[in-house]
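Novice: Predicted model follows, preceded by the sequence.
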Amino acid sequence: MRKLVIAAVLLLILLAAGWYAGETWLSNRAREMVGGSGQITAAEVTPLRNPARVGLRLQDVDYGTAEAGFSAPDLEVYAPVSAPNTMTVDLPRQMQLRLGGAPIELTLEGGSARASISPTHEMTVRRAGVDARGLAVGGIEALQALDLDARLVHRGAAAPQGSAGAYAIDLSASGIALGALPERMEIAGPVQLWLSAVPGQAVLDGRAPPPAPTGIQTPGIEIAIGEMQARLIGRIEADENGYAMGEAAFYTDDARGFVEAGVAAGLIPQRGAMLANALIGNLAETGSPADQSSAGTVPETARDRAETAPPLSGEQAMDQVVALPPPAPGQIRLPLVLRDGEMRLGPVKLGPAPRMIR
C-alpha cells in the first residue's frame, strides 16, 4: 500500500511537471510566433498556470491591419485538460473593432469562441462555435444573446461546384436592437455553408488564405420582431464569375408590418418602403413571380433532385437543394433573386449582386 501511494505521488509530480513544462514551451513558442507575425502583436505572453487547462494569457493584443482588425487589453487562449484538441478563447469584456479604419468600442457581459481540431487530419477544424451575452456597441446595447455552432459534415449531392468542405450551422440570436425600434428581433434556424477549402494547418500557419464561401442555404430561419413572424428560405451559390446567384424568399403574413419596422429602425428609406408596399400589394393580388423569375438560377439536375427527393428531416434535409415552396394561405412570399450579377426583389432591381469568390 505504501509503495502504491508513493507511485501515485510520483505520477502526479510527473504530470504536474509535464503540464508546467508544456505551458512554458507554449508561451515561448507563442512569443516567437507573435514576434514574427505582421498580423498579431501582444505586449506580453504568459502561461495561465491553471491545473484545469493548458493555455496562455496575452496582454494588450492587436490583430489585423489599420483598416480592419481588433484590439483588446487581454485574451486567454486555452485547451481544457478534458478536451485537449479544443482551443477556447474567452472573449474580453472590452475590445475595439476596426472597420474601414474607424474604431468601434465593443463591450460584452461574457462569451467565448472555440474550435475543435483534428490533429490526424492536418489540423482540420471539425467544429467551431461562438457564444456571447450582452453585446453593446459604442455603449448602446445591440444584442442580448448569440449562440452559433458549426459542425464539419459531408459535402453531399447539393454541394455547389468548387466546394471542398461543408459545415452545418445552428444559429440563434435574441434581443437584436434595430435602431430606434422598441421591439427586439430574434433569429433562429439551421444553415448549410459550403467552402472552397476546409480550414486547417495551412490556414492557421498563414500559408493559405481563408477559404471562400461557395454556397449557402437554409430550409428555414425563423425571424421575429415583437408579435410579427417570418421565415427565410433559400439557396445562394457562386456563379462562374464568383458573384452570388440563386434565390431566397421571406414568408410572412405581416409583410407591411416588417416594412414599417424597417422604416422605424432607419433601415429602409421612405422611397424604398413605397416600392416595397407596392410590390406587396401586387403579390397579394397576383401571387409571387418567383417561380417565373428564378427559372434557371439553379442547375436543372439539382432542381430535379429538389423536386423529386422525398422530404427529409434534421441534418439530412441539408443534403438536398432547397427549393422555395408556395406560400401558405394568408402569407406573402417576398422573393429575392440573384442572377447575372444583379440582385432583385421580385421585379425591382436592388443593385449589383455581392461577390462571393474573388
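Specialist: Perfect, I can see it now. Residues are numbered from 1 along each chain as shown.

Novice: From now on I want contacts and neighbour counts done on CA atoms only, so please keep to that.
Specialist: Fine.

Novice: quick one: buried residues of the strand or helix carrying residue 284?
Specialist: Take DSSP states H and E as the rule and residue 284 turns out to sit in helix 270-286. With burial defined by 16 or more other C-alpha atoms under 10 Å, the residues of helix 270-286 counted as buried are 273, 276, 279-280, 283.

Novice: For that helix, which helices and strands make contact with it?
Specialist: If you count contacts as 3 or more C-alpha pairs under 8 Å, 6 or more residues apart in numbering; DSSP states H and E, helix 270-286 packs onto helix 255-264, strand 332-339.

Novice: Report the buried residues of the first one.
Specialist: Taking 16+ other C-alpha under 10 Å as the basis for neighbour counts, the residues of helix 255-264 that come out buried are 255, 258-264.

Novice: Please compute how far stretch 73-84 lies from its chain's middle.
Specialist: Chain-centre distance of stretch 73-84: 22 Å, with C-alpha atoms, centre = their mean, to the nearest Å.

Novice: For that stretch, could you pull out the residues that count as buried?
Specialist: 73-80.

Novice: Stretch 222-231: end-to-end distance?
Specialist: With C-alpha to C-alpha, to the nearest Å applied, stretch 222-231 spans 5 Å between its terminal residues.

Novice: show me what contacts the closest residue to residue 90 other than its chain neighbours?
Specialist: Excluding its sequence neighbours, the residue lying closest to residue 90 (C-alpha to C-alpha, 6 or more residues apart in numbering) is residue 112, at 4.4 Å. Contacts here follow C-alpha atoms under 8 Å, 6 or more residues apart in numbering; on that basis residue 112 touches 88-91, 130-132.

Novice: this is the other structure I want to compare:
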Amino acid sequence: MTRLLILIVAAALAWSGYWAVAAWQLRQAQEDWFAARRADGWQATYADLAVRGFPNRLDSTFTDVALADPESGLAWRAPLFQMLRLSYRPNHVIAAWSGPQTLATPERRVTVESERMRASLVLRSGAPRALDRATFVAEGVRVVPETGGAWALAGLNAAAEITAASAARYRLGLSLDGLAPPGAPERLPQTLEAVRLDATVTFDAPWDAAAVAGRRPQPELIEIDTAEARWGDLRLSAQGRLEVDAAGVPEGRIDLRAENWRAILRLAETAAPLPPGVTETLEEALALAAGLSGDPETLDLPLAVTEGQLRLGPVPLGPAPRLLIR
C-alpha cells in the first residue's frame, strides 16, 4: 500500500511538473509571437494573458487584445479571446470569442456582435504546422458598420479540410441561415433563408503559422461543386470552375440557375418601379433565355470570365474582380 501511495504521489508530481512546463512554454511562445509582430511593425497588444486549466487543459485567455497589420490594413480588436486545448493534444485548438469585436479594413470599420462564436482548428505536426482541418460556428450575429444599417445572421457554419491530393488543396463548406441585409423593402423577403456552398480551392502554398504573420496563400484554382441560395420564392444555384493567375485575375465559367425568377421580378418591380416599358422588355429577354432551357420558370445563364472581363450570358458586365487575399 505504501509503495502504491508513493507511485501515485510521484505520478501526480510528475504530471504537475509537466503541466507547469507546458504552460510556461505556451505562454512564452504566445508572448514571443506578439513581440515578433511588433518588431514587424504591427500593432499587437493585450492587457493581460493568463494560462490556466490544470490538470488536463492549457487554456489561454487574452483580454483587450488588438492586432493590426500595416501592410494589408486589416485590424481586429476584442475584449476577450480564448484559445482552449487539452494538454495532451496540443495540435487541436478551440478558439472562442466573447463580447463585441471590431474589424477594420482600409475601406471600412464594423462591429461584430454574436451570441456564440467558436472555431476548432487541428494542425498537422511539424514546423511550420499547417492547417489540417477547421470548423467555425456562429449564432445570433450582427455586423454593424460605422455608417449604414446592420446585417443580421441567425447561424453560420463553415468548415475546411485539407485533401489527400495536395497540402495546399482544401475542401470548403459553408452554410448561412437567416441572412438579413439592411434596408430591404418591406414587400421583398427580408432574409435569405439559406445559403450553401461546397467547393474545393487550391492555393499556391499551405495555410500554416507563417501565413498569419507573412504572405497569405493565394487561390490558384476554385472548383464550385454546389452553391445554393433561397430568397423567398427564388432559388439560385451555381456550379463552375475558375483558374486564378498570380495577379488574382480569374478565368473560367460558372453556370447559374434561377428558379421562379418571374416572382422575384414582380416583387422587385413593386419595391422599386423601373421606367415604363423596362420591366416588360427585361421579362421578355429573360423569358427568351429561360425558354432555351425548356422550362419557362427556370433561367439558366453562364457567368463567364475571359481575359479579365465578366459576362453574364451575352451581356458584358465589365472587369472581373481580383481574387486576392490580403
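Specialist: Received, thanks. These numbers come from a predicted model, not from an experiment.

Novice: re earlier: wait, which of the contacts of residue 112 of the first structure is closest to residue 37 of the first structure?
Specialist: residue 89 (19.2 Å; C-alpha to C-alpha).

Novice: circling back to that earlier point, neighbour count, secondary structure and distance to residue 230 of the first structure added to the contacts of residue 112 of the first structure, as TSV?
Specialist: Below are these laid out as TSV (neighbours: other C-alpha atoms under 10 Å; DSSP: H, G, I helix; E, B strand; the rest coil; distance: C-alpha to C-alpha, whole Å):
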residue	neighbour count	secondary structure	distance to residue 230 of the first structure
88	20	strand	34
89	19	strand	34
90	17	strand	34
91	22	coil	32
130	18	strand	25
131	18	strand	24
132	20	strand	24
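
Novice: Which one of the residues you listed is nearest to residue 342 of the first structure?
Specialist: Nearest to residue 342 of the first structure out of these is residue 130 (C-alpha to C-alpha; 32.6 Å).

Novice: Surely the closest one is in contact with residue 110?
Specialist: No: counting by C-alpha atoms under 8 Å, residue 110 is not a contact partner of residue 130 of the first structure; they are 11.1 Å apart.

Novice: quick one, what contacts residue 30 of the first structure?
Specialist: residue 45.

Novice: got the residue ranges for the strands in the stretch 51-200 of the first structure?
Specialist: For the stretch 51-200 of the first structure, applying DSSP state E, counting those that start in this stretch gives strands covering 53-64, 68-80, 86-90, 94-99, 102-107, 110-118, 124-137, 140-153, 165-178, 181-195.

Novice: Please work out which residues of the second structure line up with the second one.
Specialist: Residues 74-86 of the second structure are matched to strand 68-80 of the first structure when aligned by TM-score structural alignment.

Novice: Looking at the contacts of residue 112 of the first structure, which is nearest residue 182 of the first structure?
Specialist: Checking the contacts of residue 112 of the first structure against residue 182 of the first structure by C-alpha to C-alpha gives residue 132 as the nearest, at 21.7 Å.

Novice: Pull the distance from the helix or strand hosting residue 32 of the second structure to the chain's centre.
Specialist: In the assignment (DSSP H and E), residue 32 of the second structure maps to helix 2-39. Offset of helix 2-39 of the second structure from its chain centre (C-alpha atoms, centre = their mean): 34 Å.

Novice: tilt between that helix and strand 59-68?
Specialist: For helix 2-39 of the second structure against strand 59-68, the angle by axes from the mean of the first three to the mean of the last three C-alpha atoms, to 10 degrees is 0 degrees.

Novice: helices or strands up against the following helix or strand past helix 2-39 of the second structure?
Specialist: Using DSSP H and E, the helix or strand that directly follows helix 2-39 of the second structure along the chain is strand 43-45. If contacts are counted by 3+ C-alpha pairs under 8 Å, 6+ apart, strand 43-45 of the second structure sits against helix 2-39, strand 59-68.

Novice: need the contact list for residue 209 of the first structure.
Specialist: Contacts of residue 209 of the first structure by C-alpha under 8 Å, 6+ apart are residue 203.

Novice: Looking for the alignment partner of it in the second structure.
Specialist: Using TM-score structural alignment, the equivalent of residue 209 of the first structure in the second structure is residue 215.

Novice: Then its match would be within a helix, right?
Specialist: No: counting by DSSP: H, G, I helix; E, B strand; the rest coil, residue 215 of the second structure falls outside a helix, being coil.

Novice: By how much does stretch 132-142 of the second structure deviate from the first structure on average?
Specialist: Superposed on the first structure, stretch 132-142 of the second structure shows a mean distance of 0.9 Å to its aligned residues (mean C-alpha distance after the TM-score superposition for the first structure).

Novice: Other residues contacting that stretch?
Specialist: 112-124, 150-162.

Novice: Please repeat the previous calculation with a cut-off of 6 Å.
Specialist: For stretch 132-142 of the second structure, the surrounding residues in contact (C-alpha atoms under 6 Å, 6 or more residues apart in numbering) are 112-124, 151-162.

Novice: Would you mind writing the ChimeraX command to select the buried ones in these?
Specialist: Buried members of the contacts of stretch 132-142 of the second structure, defined by 16+ other C-alpha under 10 Å, are picked up in ChimeraX with:
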select :112,113,114,117,118,119,120,121,122,123,151,152,153,154,155,156,157,158,159,160,161,162
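
Novice: Skip the chain neighbours and tell me the closest residue to residue 97 of the second structure.
Specialist: Nearest to residue 97 of the second structure is residue 81, by C-alpha to C-alpha, 6+ apart, at 4.9 Å.

Novice: ah, wrong one, I meant residue 115 of the second structure
Specialist: Nearest one to residue 115 of the second structure, counting by C-alpha to C-alpha, 6+ apart, is residue 140 at 5.1 Å.
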